[in-house]
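Q: Predicted model and sequence follow; I will ask about them next.
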Amino acid sequence: MRHLKLIRNMRAQSDLWFADYLLRIGGGTKEVNGDGNVRIPDEIYVPYSYDAEKDLHTLIDIIFSDLNANMADKEYITTRAILSTRNDWVDMINMKMIDMFQGGETVYHNFDTTVDDPHNYYPSEFLNSLTPNGLPPHVLKFKLRCPIILLRNIDPANGLCNGTRLMVWGFRRNTINAEIVVGQHARKQVFLSRIPLCLSDDEMFPFQFKRKQFPIRLSLAMTVNKS
């Protein structure tokens, strides 16, 4: 217990240092070089070796050190994530990381349909390949205790809002049993089901389609906006 408290205190101190460091950069009080650039301290960046696969594994090992030993620790799971700028990269990292989790996996596929497409110009295989902003991917792969993030406002009064983070505790054919792990509704058990999801107004597709799927995705990796 003493060792665990020491680790948490070290994490808290590290988080405070990093937050202060970012504030100093944003406030213009951090020293810069002659070109106006800020040198990132060695202890907070991962060297790049030009081997994408190797570098990704190094990043995962650093951010999620001892993953299998800590996957049941809610604080461990919800206080770290790998951030990216693109949904396809996020999905790739999440799929790679869920394979590292212990235990059997459950896979859910979505159901895509176009709106007003009588000639079937956009077959389901094509729609399945799309991952617009705000929609879950075609394939969702989960394991027990994996972290997920909600993509829609379902029941804000009970904590089910866009961006709510949860942990999976059980699977059914059309429902997922999960627990809210952050905020004032933490520890509340909920059941999530598939719902029809539409594209946001920001997506510039020449057609409209609906995706029936669980309004969630893995949150081991997330987009910068979603974080």
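A: Perfect, I can see it now.
Q: use CA for all of it now, contacts and neighbours both
A: Will do.
Q: end-to-end on stretch 220-227?
A: 11 Å (Cα to Cα, to the nearest Å).
Q: In addition, the following structure is provided for comparison:
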Amino acid sequence: MVVFAPTYDCVEFVNEYLCSLIPGKEKLYLSADSMCKDEMSSEENAQIYTTEFLSTVSCSGLPSHRLKLKENVPVMLIRNIDQARGLCNGTRLQVVRMGTHVLSCKVLSGKNTGDVVFIPRMTLDPSNSTLPIKFQMRQFPLMISFAMTINKSQGQTLSHVGLYLPKPVFSHGQLYVALSRVKSRSDIKILIKSESGGLSSSTSNVVYKEVFMAKMMTSLARAMGLMVAQPAATVTTVLYYSDLLPRSVDFDRYRNTDMGKYGNGYGETPFSKKLDTIKWGNA
């Protein structure tokens, strides 16, 4: 089972909590952070961007400065190491043994499931181009993966999913991505928190009309034969009802409704159509 959350802060909270529940001795791995050589030529940079400051920088594509691991904890690779062996960005692993410089892990996903691999410390560069300086981190390219962001889950089909929403989703299509990772309604559990901190049965959805209106016009133009040829690099986008998600989803309203399976071959989901006209089946 995997837990989805809208933001990285929520993911970290879930991962730390669930890791604390697993028995066993916890081992802390600290990263070694330093500026790149071309940045160290400036004395001003050396005084401002100290090692202590660099350790506080958190951005996409970098592991945590303080990586806490236990045996049997699931982790996820955040770098491509060996594509032939399936060790790619997003591969899920399980920690088997913890050394000082190398971790022994078992592959949990992909065609090499069950293989035992060794993950070393690596020198990692942040991919965020908005940072004022260039620096590098030496750390294991891993993050605990009890939970992951909704955006990271795109393209995956899972047997059981928990959706944790302490705050609403923030981008178009994000709620649809989370709900459609499983094949049936019974395989997903949702925890929603209201602004006051209590439990809730409804959440807000983000819908940009301009997105699906553009898709609709493109689809109509193709149907009318107005768009015959297009560049080879262009990806054809077809408008489904799943793009027309409601602005608010009330889960209590359909708790006892036979929703059937997610996806009927036409890109539709239980929340694809208007809330007052949801019907299931291939019709």
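A: Done, it's in. These figures come from a predicted structure and were not determined experimentally.
Q: where do the strands sit along structure 1?
A: Listed in chain order, the strands of structure 1 (DSSP state E) span 82-84, 105-109, 111-115, 139-143, 147-150, 165-171, 175-180, 189-193, 195-198, 208-213, 216-218, 221-223.
Q: Met97 of structure 1 is nearest to which of those?
A: Minimum separation from Met97 of structure 1 across the strands of structure 1 (Cα to Cα) falls at strand 221-223, 8.8 Å.
Q: Mean deviation, that closest one versus structure 2?
A: With mean Cα distance after the TM-score superposition for structure 1, strand 221-223 of structure 1 departs from structure 2 by a mean of 1.4 Å once superposed.
Q: what does that strand contact?
A: Strand 221-223 of structure 1 has contacts (Cα atoms under 8 Å, 6 or more residues apart in numbering) with 81-87, 90-91, 93-94.
Q: Just put those in a markdown table and tack on distance to Pro132 of structure 1 and neighbour count.
A: What follows is the contacts of strand 221-223 of structure 1, written out as a markdown table (distance: Cα to Cα, whole Å; neighbours: other Cα atoms under 10 Å):
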| residue | distance to Pro132 of structure 1 | neighbour count |
| --- | --- | --- |
| Ala81 | 21 | 16 |
| Ile82 | 20 | 18 |
| Leu83 | 17 | 18 |
| Ser84 | 15 | 18 |
| Thr85 | 13 | 12 |
| Arg86 | 10 | 13 |
| Asn87 | 8 | 20 |
| Val90 | 12 | 22 |
| Asp91 | 12 | 24 |
| Ile93 | 17 | 22 |
| Asn94 | 16 | 21 |
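Q: In structure 1, which helix is the longest?
A: helix 2-26 (DSSP state H).
Q: mind checking how far the aligned residue in structure 2 for Asn162 of structure 1 is from Ser34 of structure 2?
A: Aligned against structure 2 by TM-score structural alignment, Asn162 of structure 1 finds its counterpart in Asn89. Counting by Cα to Cα, the gap from Asn89 of structure 2 to Ser34 of structure 2 is 24 Å.
Q: Contact partners for the equivalent of Pro141 of structure 2 over in structure 1?
A: Counting by TM-score structural alignment, Pro141 of structure 2 corresponds to Pro215 in structure 1. By Cα under 8 Å, 6+ apart, Pro215 of structure 1 lies in contact with 135-136, 150-152, 194-195, 197.
Q: one step back: correct me, but the match of Asn162 of structure 1 touches Asn80?
A: Yes. Assessed by Cα atoms under 8 Å, Asn89 of structure 2 is found in contact with Asn80 at 5.0 Å.
Q: if you count what's nearby, which of those two comes out ahead?
A: Counted by other Cα atoms under 10 Å, Asn89 of structure 2 and Asn80 do not tie: Asn89 has more neighbours, with 17 against 13.
Q: which residues sit in contact with the more buried one?
A: Counting by Cα under 8 Å, 6+ apart, Asn89 of structure 2 touches 76-80.
Q: again, but for Pro63 of structure 2
A: By Cα under 8 Å, 6+ apart, the contact list for Pro63 of structure 2 reads 78, 139-143.
Q: how near is Asn89 of structure 2 to Ile22 of structure 2?
A: 25 Å.
Q: And Asn128 of structure 2, by the same measure?
A: 33 Å.
Q: now Asp115 of structure 2
A: Counting by Cα to Cα, the separation of Asp115 of structure 2 from Ile22 of structure 2 is 23 Å.
Q: Okay, and which of the contacts of strand 221-223 of structure 1 map to helices?
A: Here DSSP H is the test, and the contacts of strand 221-223 of structure 1 give 87, 90-91, 93-94 as lying in helices.
Q: As JSON lines, those with distance to Glu125 of structure 1 would be great.
A: Formatted as JSON lines, these follow (distance: Cα to Cα, whole Å):
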{"residue": "Asn87", "distance to Glu125 of structure 1": "19"}
{"residue": "Val90", "distance to Glu125 of structure 1": "21"}
{"residue": "Asp91", "distance to Glu125 of structure 1": "18"}
{"residue": "Ile93", "distance to Glu125 of structure 1": "22"}
{"residue": "Asn94", "distance to Glu125 of structure 1": "22"}
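Q: okay, now the residue opposite His138 of structure 1 in structure 2 once aligned: neighbour count?
A: If you follow His138 of structure 1 across to structure 2 using TM-score structural alignment, you land on His65. His65 of structure 2: 21 surrounding residues under other Cα under 10 Å.
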